[in-house]
Structure formats: structure tokens, C-alpha cells
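> quick one, fold the following:
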Amino acid sequence: MKIPVIVIGGPTASGKTQLAIEWALKLGGEIISCDSRQIYKYMDIGTAKPTLQERELVPHHLIDIIYPDEVMSAGEFQKLARRCIEDIYARGKIPFLVGGTGLYIRAVIRDIDFPPKVGENFREMIKEKIRREGLSNVYSELVEVDPATASKISPNDEIRITRALEVYYATGKPISFYRRGIDIDYPRYDIVYFVLNPPRDLLYKRIEERVDKMIQLGLIEETKNILEMGYSPDLPSLQTLGYREIIKYLQGIYDLESAVEEIKKETRRYAKRQLTWFRNETRVRLITYEEVEDAFCEISRYRK
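Model prediction:
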């Protein structure tokens, strides 16, 4: 029997958390956060984590699981999330996947195999080959061993060319082999995938209000505290939206007003990119706020 998995995606500030809590309470569900920043400890305000009160209402998973100087690949997230899904369902609950990181959602619900970790020696070997023979010759080699991947990579994209070839050298299989299930649902799951799609002007208003609230709640102090713990401001986790602008404010590069306006501007751009991602996904249903009730009727059959 397949496990029902309800997915709620959407751009930042669209109301995913509130909707997921409402539905999970009605259906007897638990929430798995699919957010590439809420995985970090200490980064609470800037990532808009559910409050402790919200987490008491409905259990949330995969929040606060690594430190700011650690990294998590989509493959690692896939394993953790699928374990959570099995555990939640085994306890008689409905798993909800909720978040704005489309790559994490795709990793969990599609039948994707991720290549194993590749040793640094393979990467260095390819970099040396590029230095010796030139990027165009190395790209030609990728065309020969993995034409499907090469067709999607610019001949000038050294990082992706290197990644594709290191996987091939390490495993003997092209990286396209591991991505062949990208549009196929994971066979263990019965997936219902909704994406919140509010009107742009309303979404932008919600974004502005959220950023203002983050400042009021103490985003500046939170960022200071993380830096005072000894974490480098150059860490990938701290060079994400909100934190990087506040760090520039703390460094004297921005005044506070400029930092806040920059966060709002970049958050609007990020929301646009998120919607583009979700619209390009297969078997998703974009819903407006007016369509939420009808959407819930579709999943009410899963009520525990």
C-alpha cells in the first residue's frame, strides 16, 4: 500500500506553514520541513521557522538538524525525509512535505538516485586536466561520455562540467543515469502536490511585512549572536537572504534602512524564482487562497 504524501510548496511568505498546520490538524498529520535554511541551528528569525507554539500544535521534522558551518546535499536530505515519512506513517499519521526549496521536495517525491560522494582526488584530476588541455577539450570529453548532460551545460560552465565528469570517473556511470527518474514519482508514495500561488501584489505586501517583522523580532541580534559564536560571515549559510544584508549592515557597508530595503528587494526576486521552479515541476496544482478549501476537499479522504 502506498503512503499518502501531501506536498505544500510555494514562494516565501505565501502562507505555507499556516496552511500546513491547519490541514495537518484536521487530517492528523505531521510536517516535514523542506527548507534549505531551516535545517540550520540558531538561524531562527531570518529563516522564518515555525514558532515553538506552532511546533507544539503539530510536530515538525528536519528543523535545527545541522550547524551553520555544515552542509547538507539534496541526497542526504532525501534519505532523512524518507525516513521521517516512513516513521510518521507507521505511527498512523499523514506526512506533509512543506517548504519553498523545490529541489528538496523533488529529491524526496521523485524517483531520483543521487550519485555517491566523490573523492577530492577526482575533482583535482579534472581541474588539472582543464589547466593542461583547456576547458573546451574537457567539455568535448563530456559530450562523448554523457551527451545528455552536456546538452544542458554551457561549454563555459567549468563547475558543472567538473561535477559531471567527476561522477563519471568515480562511478563509471554518467550523471544523467542518476537523474533519469527526475519526472517519475517515487513508487512508494501516493503524492498530492499543491503550490500556493497568491497574486503578486499581495505576495509582495506579505514579503514586506515579514521582513519588517523579522527586524522587530531581533534579526540583527540573532545575526550578531551567530557571529559571536565564532561562525564566519562568509559561510554559505550566512551568505543567504537576510543574513548577508544584516552582516553588511554590521560591517558598516549598509545603513539599516538600506539593508532592510535590500532584503525586501532580494526576497521579491527570490519569490519569483521559486514560482518559476514550481511552475516547471510536473504534476503540481497551483492554487490561490480562494481555492484552498476545494484543495482540502481533495485530500480529506486521507483523514485519520
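> every contact and neighbour count from this point should use C-alpha atoms.
Fine.
> quote the end-to-end distance of stretch 37-45.
Length of stretch 37-45, first residue to last, C-alpha to C-alpha, to the nearest Å: 11 Å.
> next, the contact list for residue 3, please.
Applying C-alpha atoms under 8 Å, 6 or more residues apart in numbering to residue 3 gives the contacts 89, 188, 189, 190.
> tally of neighbours for residue 132?
When neighbours are defined as other C-alpha atoms under 10 Å, residue 132 has 11 of them.
> likewise residue 110?
Using other C-alpha under 10 Å, residue 110 is surrounded by 19 other residues.
> how near is residue 38 to residue 100?
11 Å.
> touching, residue 105 and residue 97? I think so.
Yes - if you go by C-alpha atoms under 8 Å, residue 105 and residue 97 touch, sitting 7.2 Å apart.
> and for these two, which residues touch both?
With C-alpha under 8 Å, 6+ apart, residue 105 and residue 97 have common neighbours residue 34.
> what does stretch 50-62 rub up against?
Contacts with stretch 50-62, where a contact means C-alpha under 8 Å, 6+ apart, come from 17, 21, 24-25, 29-34, 38-39, 80-81, 84.
> from those, which would you call buried?
Applying 16 or more other C-alpha atoms under 10 Å to the contacts of stretch 50-62, the neighbour count classes 17, 21, 24, 29-34, 38-39, 81, 84 as buried.
> residues contacting the residue positioned nearest the centre of the chain?
Nearest to the geometric centre of the chain sits residue 101, at 2.4 Å (C-alpha atoms, centre = their mean). Residue 101 makes contacts with 9, 34, 35, 36, 274, as judged by C-alpha under 8 Å, 6+ apart.
> just how off-centre is the longest helix seen in the chain within its chain?
Looking across the chain with DSSP state H, the single longest helix is helix 256-280. Helix 256-280 sits 15 Å away from the centroid of its parent chain (C-alpha atoms, centre = their mean, to the nearest Å).
> helices or strands up against that helix?
Helices and strands touching helix 256-280, as assessed by 3 or more C-alpha pairs under 8 Å, 6 or more residues apart in numbering; DSSP states H and E, comprise helix 102-109, helix 200-217, helix 243-250.
> buried residues in the second one?
In terms of neighbour count (16+ other C-alpha under 10 Å), helix 200-217 has its buried residues at 203, 204, 206, 207, 208, 210, 211, 212, 214, 215.
> another sequence for comparison is provided below:
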Amino acid sequence: MTLPCAVVIAGPTASGKSGLALALAVAFDGVVINADSMQVYDALPILTARPGPAHLARAPHRLYGLIDPAEPCSAARWRDLATAEINAAWNSNRLPVVVGGTGLYLEALMDGLSPIPEIPPEARAEARTLFETLGNAAFHHRLAEIDPVMAARLPLGDSQRMIRAWEVLSATGRSLAAWQTEPREGAVAARWLTLALAPQRERLRQACDGRFLAMVNAGAVAEARDFLARNLDPVLPIMKALGLRDLGSYCQGERPLDEAIAAAQSATRAYAKRQMTWVRHRLKPDIVLDAQLSESLMTTIFMKVRQFRLTPV
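Model (predicted):
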């Protein structure tokens, strides 16, 4: 049986993924499906670089601004939503174009996830409360006492994954590390063409810095101020949106704006570096694009996509 086709576009932040996804969707009657863990939330459209009205008007876009920011979106939940959108695209004879820089989401889609049972809300709430009570370092120390394997894998600042490790052990009696050794489940059966944008380091650094300045000019400071005024749980995933805490520190008078911008730019560059590491070592893309997108390069990409769709397995 010949599997249906889907395209995945990955790469670091500020590399041009959204623009390439839109171009492919327009050229191949496609549907753009978001795989960015921040853009799924109905909040911070500027800071998360969510596609604007001009993009949305040119091709269908799915899974953007969908989930209340007070609600965590797990990789399993996103995978289920994305699977439904991919099937809907196929049923409409459209090409799914999955785009985003969240590696865990893409792995969940193409490779599946470990079969961890659904964690009861009370166990999740208990883990979050304990983290808030103990604080980062003490919580990590406590986790190391009961689950040394997971604690050794998680840096002190990774509060979300530390809480996840605690809640899984508490609810299932088994370490997350042990669950992760189980065969993965739930991968979408498709023929995947994976494209990775991999700009040269200096060009990517400049793109990260320039994009954040553009966000500030577009109103990111007011956006951050208004969002933080909602006083949401600080361990929610949306609170890790790049630049949010840095601009928040400026809004609270803790540092001047130029220092806040510089800190956010530095964090963005560091995040882009981690994304590039994932692309190189985990994704193993079919096509790596390390040059500036141009008309001639787009022509080559379109040709490869056409060949992929026409080539039977």
C-alpha cells in the first residue's frame, strides 16, 4: 500500500520556516500545520511570531492560537490534534505541510511517543504545588532522591520537565526514564519529506537579533506587560516564551529596556543553537537548506517536492 505524503519543515527560530511553509502550501494546494509549542496558544502573537493575517489569507493554517495559555499542551495532545488535521488535509486532496521548531512535537508525530498513561489532574497539581513550595534547587534535590536517573538528565532550570518527571513517578510508580525505554506508539503512517533550514551561524545570529528588535517595534513590550498582568501559573509552558520574562523585568522597573532586549536576544540565539543541534542529530532531514532562500533555490525545492509526491514507494 502506498502511504500518503506529508512535508515537514524544521529548523531554528528566525530561519524562515513559516515563509517556506506558506510558499509550499500555495504552490501545492497545501495546508500549513503548526508544530511550534508556543504558537499553539491563544496568547503572545508577536513574541511567538505567529503568522499574521496576510499569511493566513493565502493558505489554510491550522493549530495556531488554538489553546488557552492557562492549559498546558502536551506533545501527545498536539500529536492527536495534528493527526486529525493531516487526515483532514488528505481527505481534501491537500498536501499537509507541518512546520515548527519543537523537536518533541515532530518526534511524536513521525516516531510516536512512549506509552505513558494519562496522569491524573490531582497528581499534576500536587507536583506543581510542591515545586512552587520548595523552589527550583530544592525540588531538583528532592527529585534526585527518588528518581536519580531523571534528575541527572535535567538541568536546574528545566522546571517543566522536572515537574513532569515527578508527576509520572508519583502517578505510575515508575520513572519517566523507564517509560521512555518502551516502544513508541501513535506515529502517523505517512511518507515524510523532511526539509531543514540550517542558516550559517552568523546569519542566524543576525536574524535572531533583528527579529526580536522587530517584535519590540511591533508592540511586544505592551503585549508582555498585558499578558503578565494575568498572573498565570509561572510553570505553565507559555511562560517560557522567548523574551517574555526579559521584557517583564523591564516592565517591572528591574532593568532598562536595552538590557532586557539584549538578554532576550541572547536567549533566542541560545535556543536557536539547541534547535540546530536537534536537527543535526535527531531529525536527519532528507534535504538541508543552508543557503538564503532565493528564487532559484525555491525552484529546486519545488522540483524535489514534486518528485517526492510522484515517486511511489
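> hang on, the earlier thing: which ones among the contacts of residue 101 of structure 1 lie within helices?
Under the assignment DSSP H, these contribute residue 274 to helices.
> could you turn the buried ones of the contacts of residue 101 of structure 1 into a ChimeraX selection?
Buried members of the contacts of residue 101 of structure 1, defined by 16+ other C-alpha under 10 Å, are picked up in ChimeraX with:
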select :9,34,35,36,274
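> a markdown table please, covering the contacts of residue 101 of structure 1 and showing distance to residue 289 of structure 1.
Putting these into a markdown table (distance: C-alpha to C-alpha, whole Å) gives the following:
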| residue | distance to residue 289 of structure 1 |
| --- | --- |
| 9 | 13 |
| 34 | 21 |
| 35 | 22 |
| 36 | 25 |
| 274 | 18 |
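> ok, which stretches of the stretch 1-150 of structure 2 are strands?
5-10, 30-34, 61-62, 95-99 (DSSP state E, counting those that start in this stretch).
> and the helices in the stretch 1-150 of structure 2?
17-27, 53-58, 75-91, 103-111, 121-134, 136-146, 148-153 (DSSP state H, counting those that start in this stretch).
> quick one: average offset of the fourth one versus structure 1, please.
Compared with structure 1 after fitting, helix 103-111 of structure 2 deviates on average by 1.0 Å (mean C-alpha distance after the TM-score superposition for structure 1).
> need the residues that contact that helix.
Contacts for helix 103-111 of structure 2 (C-alpha under 8 Å, 6+ apart): 35-37, 75-76, 78-79, 82-83, 113, 184-189, 192, 275, 278-279.
> one more: the longest one?
Outside helix 75-91 of structure 2, the residues that touch it by C-alpha under 8 Å, 6+ apart are 4, 30-31, 33, 62-63, 95-96, 104-105, 108-109, 113, 188.
> rerun that using 7 Å as the cut-off
Applying C-alpha atoms under 7 Å, 6 or more residues apart in numbering, the contact partners of helix 75-91 of structure 2 are 31, 95, 96, 104, 105, 108, 109, 188.
> residue 96 of structure 2 - how many residues pack around it?
Per other C-alpha under 10 Å, the neighbour tally for residue 96 of structure 2 reads 27.
> for it, what are its contacts?
Residue 96 of structure 2 neighbours (C-alpha under 7 Å, 6+ apart): 6, 7, 30, 31, 32, 33, 86, 89.
> format the residues you listed as JSON lines; extra columns: distance to residue 199 of structure 2.
Formatted as JSON lines, these follow (distance: C-alpha to C-alpha, whole Å):
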{"residue": "6", "distance to residue 199 of structure 2": "23"}
{"residue": "7", "distance to residue 199 of structure 2": "20"}
{"residue": "30", "distance to residue 199 of structure 2": "25"}
{"residue": "31", "distance to residue 199 of structure 2": "25"}
{"residue": "32", "distance to residue 199 of structure 2": "22"}
{"residue": "33", "distance to residue 199 of structure 2": "22"}
{"residue": "86", "distance to residue 199 of structure 2": "28"}
{"residue": "89", "distance to residue 199 of structure 2": "30"}
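> spatially, which two of the residues you listed are the most separated?
Largest separation among those by C-alpha to C-alpha: 7 and 89, giving 12.0 Å.
> neighbour-wise, which of the two wins?
residue 7 (24 against 21).
> the more buried one and residue 189 of structure 2, how far apart?
Taken as C-alpha to C-alpha, the span from residue 7 of structure 2 to residue 189 of structure 2 is 13 Å.
> one more: residue 172 of structure 2?
Computed as C-alpha to C-alpha, the residue 172 of structure 2 to residue 189 of structure 2 distance reads 29 Å.
> one more: residue 211 of structure 2?
Residue 211 of structure 2 is 36 Å from residue 189 of structure 2, where distance means C-alpha to C-alpha.
> hmm, residue 30 and residue 21 of structure 2 touching each other?
No - using C-alpha atoms under 7 Å, residue 21 of structure 2 is not in contact with residue 30; the gap is 9.0 Å.
> now the common contact residues for these two.
With contacts defined as C-alpha under 7 Å, 6+ apart, the residues shared by residue 21 of structure 2 and residue 30 are residue 97.
> got TSV for the contacts of helix 75-91 of structure 2, with distance to residue 52 of structure 2 too?
What follows is the contacts of helix 75-91 of structure 2, written out as TSV (distance: C-alpha to C-alpha, whole Å):
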residue	distance to residue 52 of structure 2
31	16
95	21
96	20
104	25
105	22
108	27
109	25
188	28
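> show me what residue 36 of structure 1 lines up with in structure 2.
Using TM-score structural alignment, the partner of residue 36 of structure 1 in structure 2 is residue 37.
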